[in-house]
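Visitor: the following comprises the amino acid sequence and a computationally predicted model.
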Amino acid sequence: MYLRCYSIHSISRRRNYFFHAILVILCISSFLALKKTKANPSSSIHAHTVSTFQNILTNKTALNCVGDPLKQWCKNQVQLCNSSLTVYNRLFVLTRAITLQPQYAKGKRIGGEDIQTVLNQPEQNEYFQFEKDFIRLSCNVENIQENIPNSHLSSIFSSLTTYETQPVTQIIDETTIAVNRRDYANFYHTITDLYTVYLLCCFFRRDPKSVRILFLDAHPKGNLDILWSHLFHSYTRLGELKALPSIFYRELIWSQPQSHSEIDIQRYRRSAPSCFIEFREHVL
C-alpha cells in the first residue's frame, strides 16, 4: 500500500514538474519573440505593408455609375502604375498602397491654431509647398504628370517618386480622402466641400462613417470643422503628421478642388446631382 501511494505521489509530482517546465519554456519563448519584435518593429510593419500591397492591387474597386456625374466618371478613367493610381475624368485621383512622407510638406503653419493667434496672417501661410518624395508609389512614375488634373493636385503629384521597399511608421487601413479647402470658414463653400467628399464615398461605395478625412491645408480652427467629424469618421490635419517619417495608406483618394463642386451655383443645374438627396438627409 505504501509503495503504491508513494508511486502515485511520485508520478503526480513528476507531472507537476513537467507542466511547470512547459510553462517556463512558453514564457521564455514569448519573451524572446516580444523582444525581437521590439528590437526591429519596422520589419513586422514592412511585412504587413508588402502583404497589404499585394492584396490591394488584386482587389478591384466596384464603382457606382448611376446618375450624373457618376456615369461620366466611370467612362473617363485612366489607370497608371499597375492600377495603383487611377485618374477619373481628369478631376480627382485614386491611389492605392501609397506612402506619404509629411516632412516634405513645407509650410509656416501646422493648422488647427486658435484664430486669434494667427489673425491677419498672409493667406499663403495656410497652405503647404510639396517637395520631392512627399508621396511615393511602387511603380514607374514617368509621364504621370500629363494625366494629373490641372489643379492643386498637379503640384502634389509633382512630388511623386518611386519606392521598391520602404519601412513605414504607421499604416492606415481605412479609406482616406485628402481635401484641400479654400474658404473653410464660409458655410456655403464648406457645404460644397462636404458634398464633394460625400459624392466620392458614393462613387467608390464607401460608408462615409468609415472614411477618414485628411486636410491638406493649414487653416486655423473653424466653427464649421465639427461638420466634418459629424458626417465622416474623423479628420486629421497634414501638419499634425510631421512627426511621422512615413505613412502607408491602403486607399487614399485625392479630392477635386472646391471650384469643381457639382453643386456650385455657377453650374446652373436643373436637377440634383447623384446622391444629393442622401447627402441632405445626412447633413440635416
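Guide: Structure received.

Visitor: from here on, contacts and neighbour counts on C-alpha atoms
Guide: Fine.

Visitor: which residues in the stretch 1-150 of the chain form strands?
Guide: Assigned by DSSP state E, counting those that start in this stretch, the stretch 1-150 of the chain shows strands spanning 77-80, 85-88, 92-100, 105-106, 129-130, 135-137.

Visitor: mean neighbour count for these - can I get that in JSON lines?
Guide: Output for these, formatted as JSON lines (neighbours: other C-alpha atoms under 10 Å):
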{"stretch": "strand 77-80", "mean neighbour count": "16"}
{"stretch": "strand 85-88", "mean neighbour count": "22"}
{"stretch": "strand 92-100", "mean neighbour count": "22"}
{"stretch": "strand 105-106", "mean neighbour count": "19"}
{"stretch": "strand 129-130", "mean neighbour count": "17"}
{"stretch": "strand 135-137", "mean neighbour count": "23"}
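
Visitor: try it against this one:
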Amino acid sequence: MTHVKISWKRNTVALASLALICSCIFVITMSNQDLPSTDLVHIQDIKFRIGGRDKQPVVQFKRYTAGVINGTMLVPWLGKNKRLKEKNLQLPKCPSGIRLNGDDAAVEKLTHCVEDKTGLMFPVTLESWRYTKKFLCGDRFVMFHKEAALLMGVTVDVAMVTGECNEDEMYTVEDERRPTRGFFKLESSKTCTKVSNPYFIGGNSHLAQWADTVMLTEPSLHVDSSSYLTIAIRRYEHHNIYHTMSDIYNAFLVARYLGISPSSVDILFLDGKSSMSSKMLPFWRKLFHGTHQLCHLDKPIYYPALFWNKRGIDSDLLDFTAPELPLSEDFANFVLTSFKIQLKQLDCLRPLTALLVSRGNYMSRNISRQITNEKEILYAINNEKSVGVSAQWVRLEHLDTAAQLRLAATADILVGMHGAGLTLALFLPPHA
C-alpha cells in the first residue's frame, strides 16, 4: 500500500499563489504582443528550409516543425523551456468534412490528403507517417510507420467473428470477440491483386491480428455502406479516463492528419465490449460524428475509407520523454468546445481555486496510491484566509464527463496522487 501523508505547510500554497500572481503580471505584459508577421523568424538552434508542395517556408527544430501558413507562423517551442501558444492553428490543405458516399471522387480526395506533403506543424507521429508510408496493395491498403493503416473500400463482415460479447465493465482481453480470416474484405482492383504481408509494431497487437484477417474480394453491391471516414479502434482500458483519452487523442490526430473535422468522423470499436453504459462513451459521442460497436453489428458494412488506428498505449499522450504533448492546446480546445466549456480567465482580484482529486476503490479495483489526510489538507487550505485559495475536494468517478471537464477548466491549482484523474491537467487554464 502506498499511502502518503502530506504535511501541511503554509508556504506551500502561498508559493503557488505567488506564482499565479506573477503570471498575472506576465499576462498583462504580453497580452498585446502578437506573433511575428514576417515569414522568417530567427531562432537559435534551428534550421530554416524551403519545403512543401507550395514551397512554403518551414522551420525545423528539435522534433517539431513550424510553418508559415497564410502569413501565420506556427511555432510550438522557442528555445528549451519557453512555450509560445499555438495561434490560429489551421488544418492541412485538404477538404474539411469529406462525406464519403462511395464515389471515386471522394475517395481520390481522401487519398490526396494522405499524399499531401505541405509543410505544416505536426507531432512526430504524423511527421513519421508522411515519410514512411508503405503501399501494400496499390492505394487500397496504406500502412503508416508500422503502427497504423488506411484501407480504401473494405467490408467488415461480422459473420467472421468468434466468441461472445461481454457486458462486464471489467472484461479482459481473453473475453473479447476474435475476428477470423475474411473479417476484412478488401476490394481488389487493377493495382490491388495481392496484399503484401504487413508487419506492425508489436507482433501480438490488434493490428497484426487484423492484418491476418484481410481477404481480397470482388466489389459487392449488396451491403450497407458508411458515408463517413471511420476510425477503427480496439480499446484496452475502456473504463479508464487516462487510457480513453489516449485513444481519443490518437483519433484526433488522424482527423488532423487527413484534414477532416473530427465531427465528421465515425468511430468503430472492434473489441468485445457490448455494454453502452460506460461512463467514457459520452466523450466519444460528443467529440465525433458517430460511435459504433462490433457487438452491435448484425450484418456486413462497407467502408469507403477505414483507418486502423494505432494502440492507445503507443499514444504520444504516454510519451513521458517528450517536452510537451504535441498539439495539446488544439486538442484541449477541441474537447472543451465540443462540450461548450470555456477556460477560466485569471482574475488577480479573486481567490484562487484549488481542485483536490481524491482516489478511492473503483470497479472492484483496490487503489493503493492515496493521500491519507485529504480532509486535513482541505481544512487547512480553506481556513488559511491569508493565502487566498479556496479548495474543493472531488471524487471524479461520481461525476459525468462534462462535470469533470468544467471543474478542470475553472481550476487554478490541481492537486492529486498519481493516477488517471490527473488526466484533467490537459484541460486546465493556461495559467494553472
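Guide: Yes, it's here. Since the structure is predicted, the reported quantities are computational estimates derived from the model, not experimental observations.

Visitor: before we move on, back to that, residue 200 of the first structure is nearest to which of the strands of the stretch 1-150 of the first structure?
Guide: strand 92-100 (9.3 Å; C-alpha to C-alpha).

Visitor: which bit of the second structure covers that closest one?
Guide: Using TM-score structural alignment, the residues of the second structure aligned to strand 92-100 of the first structure are 148-156.

Visitor: centroid-nearest residue for the first structure?
Guide: Central residue of the first structure (C-alpha atoms, centre = their mean): residue 176, 3.5 Å from the mean position.

Visitor: that residue maps to what in the second structure?
Guide: Residue 176 of the first structure maps onto residue 230 in the second structure, by TM-score structural alignment.

Visitor: how close does its match get to residue 312 of the second structure?
Guide: 17 Å (C-alpha to C-alpha, to the nearest Å).

Visitor: what does residue 56 of the second structure give?
Guide: On the measure of C-alpha to C-alpha, residue 56 of the second structure and residue 312 of the second structure end up 33 Å apart.

Visitor: of those two, who's got more company?
Guide: Taking other C-alpha atoms under 10 Å, residue 56 of the second structure and residue 312 do not tie; residue 312 has more neighbours (24 against 18).

Visitor: grab the nearest non-local neighbour of the more buried one.
Guide: Distances taken as C-alpha to C-alpha, 6 or more residues apart in numbering put residue 247 closest to residue 312 of the second structure, at 4.8 Å, once the chain neighbours are dropped.

Visitor: surely the one you found and residue 315 touch.
Guide: Yes: shown here, residue 247 of the second structure and residue 315 form a contact pair, counting by C-alpha atoms under 8 Å, at 7.4 Å.

Visitor: nearest to residue 231 of the first structure, out of the strands of the stretch 1-150 of the first structure?
Guide: Between those, strand 92-100 lies closest to residue 231 of the first structure; by C-alpha to C-alpha that is 20.6 Å.

Visitor: ok, average deviation of that closest one from the second structure?
Guide: Once fitted to the second structure, strand 92-100 of the first structure is off its aligned match by 0.8 Å on average (mean C-alpha distance after the TM-score superposition for the first structure).

Visitor: give me the helices and strands touching that strand, please.
Guide: Counting contacts by 3 or more C-alpha pairs under 8 Å, 6 or more residues apart in numbering; DSSP states H and E, strand 92-100 of the first structure packs against helix 41-58, strand 85-88, strand 135-137, strand 247-254.

Visitor: and it with strand 247-254, angle?
Guide: 170 degrees (axes from the mean of the first three to the mean of the last three C-alpha atoms, to 10 degrees).

Visitor: between strand 92-100 of the first structure and helix 41-58, how many degrees?
Guide: Going by the same axes, to 10 degrees, strand 92-100 of the first structure makes 160 degrees with helix 41-58.

Visitor: got the contact list for strand 92-100 of the first structure?
Guide: Contact with strand 92-100 of the first structure is made by 52-53, 56-57, 84-88, 134-138, 148-149, 168, 246-256, as judged by C-alpha atoms under 8 Å, 6 or more residues apart in numbering.

Visitor: which of those are buried, as a PyMOL select command?
Guide: Per 16 or more other C-alpha atoms under 10 Å, the buried members of these correspond to this PyMOL selection:
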select buried, resi 52+53+56+84+85+86+87+88+134+135+136+137+138+148+149+168+246+247+248+249+250+251+252+253+254+255+256
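
Visitor: rewinding a little: and the residue nearest to the centre of the first structure, what is it in contact with?
Guide: 211, 212, 213, 214, 249, 251, 252, 253.

Visitor: re earlier: what would the helices and strands packed on strand 92-100 of the first structure look like in JSON lines with distance to residue 202 of the first structure?
Guide: As requested, these are exported to JSON lines (distance: least, C-alpha to C-alpha, whole Å):
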{"stretch": "helix 41-58", "distance to residue 202 of the first structure": "20"}
{"stretch": "strand 85-88", "distance to residue 202 of the first structure": "14"}
{"stretch": "strand 135-137", "distance to residue 202 of the first structure": "26"}
{"stretch": "strand 247-254", "distance to residue 202 of the first structure": "13"}
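
Visitor: out of the ones you listed, nearest to residue 120 of the first structure?
Guide: strand 247-254 (29.2 Å).

Visitor: so the closest one matches what in the second structure?
Guide: Counting by TM-score structural alignment, strand 247-254 of the first structure sits on residues 301-308 of the second structure.

Visitor: just stretch 188-197 of the first structure next, same as before
Guide: So in the second structure, the equivalent range for stretch 188-197 of the first structure is 242-251, judged by TM-score structural alignment.

Visitor: that stretch vs the first structure, mean deviation?
Guide: Mean for stretch 242-251 of the second structure is 0.8 Å (mean C-alpha distance after the TM-score superposition for the first structure).

Visitor: once you drop chain neighbours, what's closest to residue 64 of the first structure?
Guide: residue 203 (4.8 Å).

Visitor: wait, doesn't the one you found sit right on residue 71?
Guide: No: applying C-alpha under 8 Å as the test, residue 203 of the first structure and residue 71 come out as separate, 9.4 Å apart.

Visitor: and the two? which has more neighbours close in?
Guide: residue 203 (21 against 15).

Visitor: measure that one to residue 255 of the first structure for me?
Guide: If you go by C-alpha to C-alpha, the gap between residue 203 of the first structure and residue 255 of the first structure works out to 12 Å.

Visitor: swap in residue 140 of the first structure?
Guide: For residue 140 of the first structure relative to residue 255 of the first structure (C-alpha to C-alpha), the value is 23 Å.
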